[in-house]
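Visitor: Quick one, structure for this:
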Amino acid sequence: MSSLPTPLVRWTDADGAERQARWQSESGAAVLTRIDVIDDRLPADVAYRKACEGTALLWRGDFQNARQLLQAMTRRMDKRPPKLAETPRERFNQHRMWQGQRARTLGKLLIEIGTGHTLDLRRAPQIAPACEAAGVHAPCLMSLRELQGLLGAHEWHKKGVPVAALGGQTIHPCYGVYSPVRGEYIDLVAQAPLPQGPIFDIGTGTGVLAAVLARRSPHPVVATDVDPRALKCARDNLQRLGLTGRVRLEQTDLFPSDRAALVVCNPP
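Guide: Here you go, the predicted structure:
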């Protein structure tokens, strides 16, 4: 999680008490200022309308029903995709805008995480291990979508993702680092002819491409990333694979100071 000061979000609870908590947003979403406290009695149509109008919804009901409400809001959102623009550039920009609007709207359904990373909701799962691994500071408010992503990422990290180009060995992504669930780009790096000389892996993330390259090439591999969390993830993966001495990790924006015969990059 970011080391920047965490902003506070304030709201009035159902009993009229004034409350405040840290605002947790991995994407840096703006602090929400209009918050309604809701539970299982609020219809999905009303919840969706409020979210579209900019009102955040702090859930106080059954946790599994909150998941169902988010699914219902998602269905309503996806029923109204924008009419496609004419040119590829316009369609690309339109898609980016739509995705941003979708994320903002669905991110209006909030969950309060209590001290010790607990959820005071019926049928709530244990979230402490995932929150602690991701560096979430509690108590806080976060969107249910973000919490679901955090829990899913924790499961991926525990199980790992098998990579055929590494002989079926697993890569373990951390929260906030893209998981190598699509293998096309990995297979390309595993099969493409390699030149003689040093290799750069720019934006290494989990370190999967650096690992594949280190297995294939006798030349130095330098993997860079600007995110300390990604570098730790890559370091852990390279250590599991026995490749620590074959890859040099650097925290830098894009390119290191050296020269390379080959540069690979798989941007998000």
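
Visitor: Going by C-alpha atoms from here, please, whenever you check contacts or count neighbours.
Guide: Fine.

Visitor: remind me, longest helix of the chain?
Guide: The residue-count maximum for a helix in the chain (DSSP state H) belongs to helix 88-106.

Visitor: residue ranges for the strands of the stretch 101-250 of the chain, please.
Guide: Counting by DSSP state E, counting those that start in this stretch, the stretch 101-250 of the chain has strands at residues 109-113, 140-143, 161-162, 170-171, 199-202, 221-225, 247-251.

Visitor: CSV for the ones you listed, including mean neighbour count and distance to residue 193?
Guide: Below are those laid out as CSV (neighbours: other Cα atoms under 10 Å; distance: least, Cα to Cα, whole Å):
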stretch, mean neighbour count, distance to residue 193
strand 109-113, 25, 49
strand 140-143, 23, 45
strand 161-162, 16, 23
strand 170-171, 23, 23
strand 199-202, 26, 13
strand 221-225, 25, 15
strand 247-251, 19, 19
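
Visitor: Reformat these as CSV; add distance to residue 19.
Guide: Converted to CSV, the strands of the stretch 101-250 of the chain look like this (distance: least, Cα to Cα, whole Å):
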stretch, distance to residue 19
strand 109-113, 11
strand 140-143, 11
strand 161-162, 41
strand 170-171, 41
strand 199-202, 44
strand 221-225, 39
strand 247-251, 39
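
Visitor: Nearest to residue 261 among those would be which one?
Guide: strand 199-202 (6.0 Å; Cα to Cα).

Visitor: helices and strands around that closest one, which ones?
Guide: Packing partners of strand 199-202 (3 or more Cα pairs under 8 Å, 6 or more residues apart in numbering; DSSP states H and E): helix 208-216, strand 221-225, strand 262-265.

Visitor: Comparing these, which comes out most buried?
Guide: Comparing the helices and strands packed on strand 199-202 by mean neighbour count (mean count of other Cα atoms under 10 Å), strand 221-225 comes out on top with a mean of 25.

Visitor: re earlier: which secondary structure elements does the longest helix of the chain contact?
Guide: Where contact means 3+ Cα pairs under 8 Å, 6+ apart, helix 88-106 is packed against helix 44-52, helix 63-78.

Visitor: List the buried residues for it?
Guide: For helix 88-106, burial by neighbour count (16 or more other Cα atoms under 10 Å) applies to 94, 95, 102, 104, 105, 106.

Visitor: Tell me the spacing between residue 67 and residue 121.
Guide: Residue 67 is 12 Å from residue 121, where distance means Cα to Cα, to the nearest Å.

Visitor: Residue 225 contacts residue 203, correct?
Guide: Yes. Counting by Cα atoms under 8 Å, residue 225 touches residue 203, with 4.5 Å between them.

Visitor: residues shared between the contacts of those two?
Guide: Taking Cα atoms under 8 Å, 6 or more residues apart in numbering as the criterion, residue 225 and residue 203 both touch residue 254.

Visitor: list the contacts for the residue nearest to residue 268 when sequence neighbours are not counted?
Guide: Spatial nearest neighbour of residue 268, chain neighbours left out: residue 178 (7.7 Å); criterion: Cα to Cα, 6 or more residues apart in numbering. Counting by Cα under 8 Å, 6+ apart, residue 178 makes contact with 205, 206, 268.

Visitor: quick one more, to check against the first:
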Amino acid sequence: MEPRIEIVGADLRPDMAVRLASQGVGLLWRDDFPAARRLLAAMSRRLASRPADFYRYRQSRRNRARVLGMLLVEIGPDLRIDLPRAPDVRAAVEEAHGRPGRTPLTELLGMLSAHEWRVKGVPVEALGARIHPHYGVFAPTRQDYVDLVAAAPLPDVRLAFDIGTGTGVLAAILARRGVPLVVATDISPAAVACARDNLRRLAPRAEVLETDLFPAGRADLLVCNPPWLPGSAHSSLDAAVFDPRSRMLTGFLAGAAEHLAEGGEAWLVLSDLAELLGLRTREDLLTRFAAAGLTVADRLDAPPRRVTGPRAEEVVSLWRLRR
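Guide: Here you go, the predicted structure:
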């Protein structure tokens, strides 16, 4: 059943917009584009809440995304937005593989933001270069995990596997540290294309494969920075944060011993946020290591971040694991 659509403009009040969107009414914007952005921001403020319980918080976030997603704009056949003072969105829509038609304003703004990151790039201090993320690929704006991989004692490595490479930033770090060959993998076609673009500039000898977890063979070093929270992903960017049923963490640990060369190391980069939220215990993590036939050689912790709120106590660690 097609959702009910109402044509709206600058006279629509935020409270009424939230009420209609909560009832499943699509709000098709036909007015000044900056005014649509202001309305969306006002709707977002009215929906803002942060329940203490993690599951209620996630539920509120899903509801917020659903309601805000009811404010729509029309992308024309030429991939333009025919609204006063609308930006040129063609390149952003093309890069995100978007199509003409009614599109949530939140989604369009996400495309524009991703396009800006892709053009400007994200400066990575440990790399001395910029990484250019693609739409739907997690941008390395937070770099404590990158710094850990850049600083960890490097064993004698001829071949390294970077599992779940994303933008390719960790593969580029390993190549800059002198690893002769890095094979980066990802299951996402968008991530594979993004990593290839970045590594073509930063580490031409690196290979990028579209595969689930490990490539064939054994390597002296395995690196993996899986999503840090067990839980279902509801968007492509969610997939960089949430690991359904800890699938990637489990798969990496289960395959590490089989893919490690003699004397090699597996580097698992993981936050303790899941532990702070009561979603996993430290004992469970250590049990997973032992069950996979791995021992902890060392653990390196990133310096605390200067943040407030629930993540103020979070610690990001690089676990050095051996067979």
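
Visitor: re earlier: any chance of the helices and strands packed on helix 88-106 of the first structure in JSON lines, plus distance to residue 21 of the first structure?
Guide: Shown next, in JSON lines, are those (distance: least, Cα to Cα, whole Å):
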{"stretch": "helix 44-52", "distance to residue 21 of the first structure": "20"}
{"stretch": "helix 63-78", "distance to residue 21 of the first structure": "20"}
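
Visitor: Would you convert the ones you listed into a markdown table that also reports mean neighbour count and distance to residue 256 of the first structure?
Guide: Putting those into a markdown table (neighbours: other Cα under 10 Å; distance: least, Cα to Cα, whole Å) gives the following:
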| stretch | mean neighbour count | distance to residue 256 of the first structure |
| --- | --- | --- |
| helix 44-52 | 17 | 44 |
| helix 63-78 | 16 | 42 |
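
Visitor: For residue 148 of the first structure, which of those is the nearest?
Guide: Proximity to residue 148 of the first structure (Cα to Cα) singles out helix 63-78 among these, at 9.0 Å.

Visitor: Can you check which part of the first structure the strand ranked longest in the second structure sits on?
Guide: If you go by DSSP state E, the second structure has its longest strand at strand 260-271. Aligned by TM-score structural alignment, strand 260-271 of the second structure corresponds to no residues of the first structure.

Visitor: So what angle separates the directions of that strand and strand 159-163?
Guide: Here the directions of strand 260-271 of the second structure and strand 159-163 differ by 40 degrees (axes from the mean of the first three to the mean of the last three Cα atoms, to 10 degrees).

Visitor: Relative to residue 18 of the first structure, which of the helices and strands packed on strand 199-202 of the first structure is closest?
Guide: Of all those, strand 221-225 sits nearest to residue 18 of the first structure, with 41.9 Å by Cα to Cα.

Visitor: for the closest one, packing partners?
Guide: Going by 3+ Cα pairs under 8 Å, 6+ apart, strand 221-225 of the first structure lies up against strand 199-202, helix 208-216, strand 247-251.

Visitor: how about TSV for those, with distance to residue 18 of the first structure added?
Guide: Below are these laid out as TSV (distance: least, Cα to Cα, whole Å):
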stretch	distance to residue 18 of the first structure
strand 199-202	47
helix 208-216	47
strand 247-251	43
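
Visitor: Who are the contact partners of the residue of the first structure most remote from its centre?
Guide: Here the centre of the first structure is the reference, and by Cα atoms, centre = their mean the most remote residue is residue 196, at 35.9 Å. Taking Cα under 8 Å, 6+ apart, we find residue 196 of the first structure in contact with 219, 261.

Visitor: Identify the residue of the second structure aligned to it.
Guide: So, by TM-score structural alignment, residue 196 of the first structure is matched to residue 156.

Visitor: Check residue 77 of the first structure too.
Guide: Looks like residue 77 of the first structure aligns to residue 47 there (TM-score structural alignment).

Visitor: Show me what residue 105 of the second structure aligns to in the first structure.
Guide: By TM-score structural alignment, residue 105 of the second structure lines up with residue 144.

Visitor: residue contacts, its match?
Guide: 67, 70, 107, 109, 110, 111.

Visitor: so can I have TSV of the residues you listed showing distance to residue 213 of the first structure?
Guide: Below are the contacts of residue 144 of the first structure laid out as TSV (distance: Cα to Cα, whole Å):
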residue	distance to residue 213 of the first structure
67	41
70	41
107	38
109	42
110	42
111	42
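
Visitor: Residue 117 of the second structure corresponds to which position in the first structure?
Guide: Here residue 117 of the second structure is matched to residue 156 in the first structure, going by TM-score structural alignment.

Visitor: Quick check: its match touching residue 172?
Guide: Yes. Between residue 156 of the first structure and residue 172 a contact is recorded at 6.7 Å, counting by Cα under 8 Å.

Visitor: Comparing those two, which residue is more hemmed in?
Guide: residue 172 (27 against 17; other Cα atoms under 10 Å).

Visitor: distance of that one from residue 234 of the first structure?
Guide: Counting by Cα to Cα - residue 172 of the first structure and residue 234 of the first structure are separated by 9 Å.

Visitor: Pull up the overlap in contacts between the two.
Guide: Common contacts of residue 172 of the first structure and residue 234, defined by Cα under 8 Å, 6+ apart, comprise residue 206.

Visitor: ok so, going back, could I have the buried ones of the contacts of residue 178 of the first structure as ChimeraX selection syntax?
Guide: Buried subset of the contacts of residue 178 of the first structure, written as a ChimeraX selection, criterion 16+ other Cα under 10 Å:
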select :205,206
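
Visitor: Keep only those of the contacts of residue 178 of the first structure that are in helices.
Guide: Going by DSSP H, the helices hold none of the contacts of residue 178 of the first structure.

Visitor: and the contacts of residue 178 of the first structure as JSON lines, adding distance to residue 85 of the first structure?
Guide: Formatted as JSON lines, the contacts of residue 178 of the first structure follow (distance: Cα to Cα, whole Å):
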{"residue": "205", "distance to residue 85 of the first structure": "33"}
{"residue": "206", "distance to residue 85 of the first structure": "36"}
{"residue": "268", "distance to residue 85 of the first structure": "24"}
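
Visitor: Nearest to residue 51 of the first structure among the contacts of residue 178 of the first structure?
Guide: Distance to residue 51 of the first structure, by Cα to Cα, is smallest for residue 268 among the contacts of residue 178 of the first structure, at 27.8 Å.

Visitor: one step back: list just the one of the helices and strands packed on strand 199-202 of the first structure that sits closest to residue 60 of the first structure.
Guide: So among these, strand 221-225 is nearest, using Cα to Cα, at 39.5 Å.
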